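In: Below is the sequence, then the predicted model.
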Amino acid sequence: MVSKRGRLDQFIAGTLQISKKAVRGLLITDKVLVDGQLAKSPDLQIDEFSHITCNCVVLRQYQKQYYMLNKPDGVVSATIDDKHPTALGLMTGVNTDMLHIAGRLDLHSTGLLLLTNDAKWSAALMAPEHKVDKQYLVTLANPLQQEYVEAFANGMYFEFEDITTLPAQLALLSSHQARVVLREGKYHQIKRMFGRFRNPVVALHRESVGNILLDNTLLPGEFRALTKAEVDSVIQH
């Protein structure tokens, strides 16, 4: 989703189906408020969250929304899907018209999924150049070996894309379970990295993104709004 910025006069003209000259008349006569302030300039830049009224009639009043969802197995990170239930379909009681997913999970992956209508916020969280940590609990089909740790730390070359992954942290928790921290998100990256050792991933569960940790009180399929501290933990450049 891209942040929708534009000129105030274009928005009002399009919304009310009037000319830009008529819009200037409304501005001159103090009929337009933007975020509670009188608007005088026709080229004032607004976005999808600007609160705009004209003659006391609200023309736009979208509020920023931020949620975490404990994504269950078998749910797709999508708005619409013909075969499977969707993450947005689980957001009961929420206006999902403008929501998008910040950092998708595969069909059978579970755990922390973030949803928002704030494109700037999600871009700051997920843009590759920002290198935000993403932590996963991984269960493997075969016993883990110590040699995996160094291979993850060194990065792996993916011939198909002609790229080398950034160093990743791998902590061995038990014979078949590990914790992985990535600073990127290549296609099926964790599965492909363990695939180098012919060790299939049985389960993949995202525990955190940056400083936002999955609320362990949320059952699979449940969600809640992010706290102000969680929202503010994402540094927007």
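Out: Yep, that arrived.
In: Only C-alpha atoms from now on, for both contacts and neighbour counts.
Out: OK.
In: Pull up the gap between Leu112 and Asp106, please.
Out: In this structure, Leu112 lies at 12 Å from Asp106, with CA to CA, to the nearest Å as the measure.
In: residues contacting the spatially most central residue of the chain?
Out: The centroid of the chain falls nearest to Ala102 when counting by CA atoms, centre = their mean (1.2 Å). Listed by CA atoms under 8 Å, 6 or more residues apart in numbering, the contact set of Ala102 reads 113-116, 122-123, 125-126.
In: Next, count neighbours for the residue lying closest to Gln65 once chain neighbours are set aside.
Out: Sequence neighbours aside, Thr116 is the residue nearest to Gln65 in space, at 5.3 Å (criterion: CA to CA, 6 or more residues apart in numbering). For Thr116, the number of neighbouring residues by other CA atoms under 10 Å comes to 22.
In: Comparison target below:
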Amino acid sequence: MSNLERLQKVIAQSGVTSRRKAEKLIEDGKVKVNGKVVTELGTKVSPNDKVEVNGIQLEKELPVYYMFYKPRGVISSLSDDKGRKVVTDFFPEIDERIFPIGRLDYDTSGILLLTNDGNFANLLMHPKHGVEKVYVAKIKGIPSKTELARLLKGVKDKGEVLKAIRYNILSVDRKKGTMILELTLQEGKNRHVRRMMEQLGYPVLKLKREKYGLLTLDGMRVGEHRPLTPKEVKQMRNHATD
């Protein structure tokens, strides 16, 4: 079996950038293979080829996969120009160049996956694969069943349709005027849950992602991380492609 891979795929797998951006870098003449500039998108390379992006050689790392219980008040990024804490600050012992798969808002806690495998990240994030994510939201106000049904049909915000595929009322505090909702999404648009609930008129007071595909936070504390087992990685791949 051939071990040749498309150049843009190899760049994306290294975690340097997305496949789409890798294609642009190739077309712009920013990529070299064995010292020669390559601008052809169909180019294939072997593991022995030396690939450089913007003059920096890609390092061949073994793929790693981590689950992180992100606290509130942490940026889902590799750096922050305001000096705030970022997710990779919690991985000082990791040598590999890992990056978050998708993101969780600054004020949202819960499951976040990190890896250096761009293919795996793209697989889980692609909307067509519909990997389910379960959130628990504490909201201000007590919506009716009719109002909550709108979540399943979708609500519009800034030209986007935001919806949940399931919801479950966990508790209602009539004295404080709050409700705790479990929401299952197949998409992950920016501030999806918060924007969706704001459009209904019930702002989110607290938000946590409790499940990502088959993965849960069982046995983990806020700020902790652990490697995914090979079985979990395989299950997540299969779950995304089913």
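Out: Here it is on my side, so go on. Quick caveat, the model's predicted, so the values are computed rather than measured.
In: rewinding a little: of Leu112 and Asp106 of the first structure, who's got more company?
Out: Comparing Leu112 of the first structure with Asp106 by neighbour count (other CA under 10 Å), the higher total belongs to Leu112, at 28 against 14.
In: in the superposed pair, what's the mean gap between the helix or strand containing that one and the second structure?
Out: Using DSSP states H and E, Leu112 of the first structure maps to strand 110-116. Strand 110-116 of the first structure differs from its equivalent in the second structure by a mean of 0.3 Å after superposition (mean CA distance after the TM-score superposition for the first structure).
In: The following helix or strand past that strand vs the second structure, mean deviation?
Out: Elements were assigned by DSSP H and E; along the chain past strand 110-116 of the first structure, the next helix or strand is helix 119-126. With the two structures superposed, helix 119-126 of the first structure lies on average 0.5 Å from its match in the second structure, counting by mean CA distance after the TM-score superposition for the first structure.
In: Now do helix 119-126 of the first structure: everything it contacts.
Out: Contact with helix 119-126 of the first structure is made by 1-3, 102-103, 116, 130, 132, 210, 234-237, as judged by CA under 8 Å, 6+ apart.
In: by how many degrees do that helix and strand 110-116 diverge?
Out: When axes from the mean of the first three to the mean of the last three CA atoms, to 10 degrees is applied, the directions of helix 119-126 of the first structure and strand 110-116 differ by 150 degrees.
In: Mean per-residue distance, the helix or strand just after helix 119-126 of the first structure versus the second structure.
Out: Proceeding C-terminally, helix 119-126 of the first structure gives way to strand 134-140 as the next helix or strand, assigned by DSSP H and E. Once fitted to the second structure, strand 134-140 of the first structure is off its aligned match by 0.7 Å on average (mean CA distance after the TM-score superposition for the first structure).
In: Which strands and helices lie in contact with strand 134-140 of the first structure?
Out: With contacts defined as 3 or more CA pairs under 8 Å, 6 or more residues apart in numbering; DSSP states H and E, the packing partners of strand 134-140 of the first structure are strand 177-182, strand 201-209.
In: again, only this time at 10 Å
Out: Applying 3 or more CA pairs under 10 Å, 6 or more residues apart in numbering; DSSP states H and E, we find strand 134-140 of the first structure packed against strand 110-116, strand 169-172, strand 177-182, helix 189-195, strand 201-209, strand 212-213.
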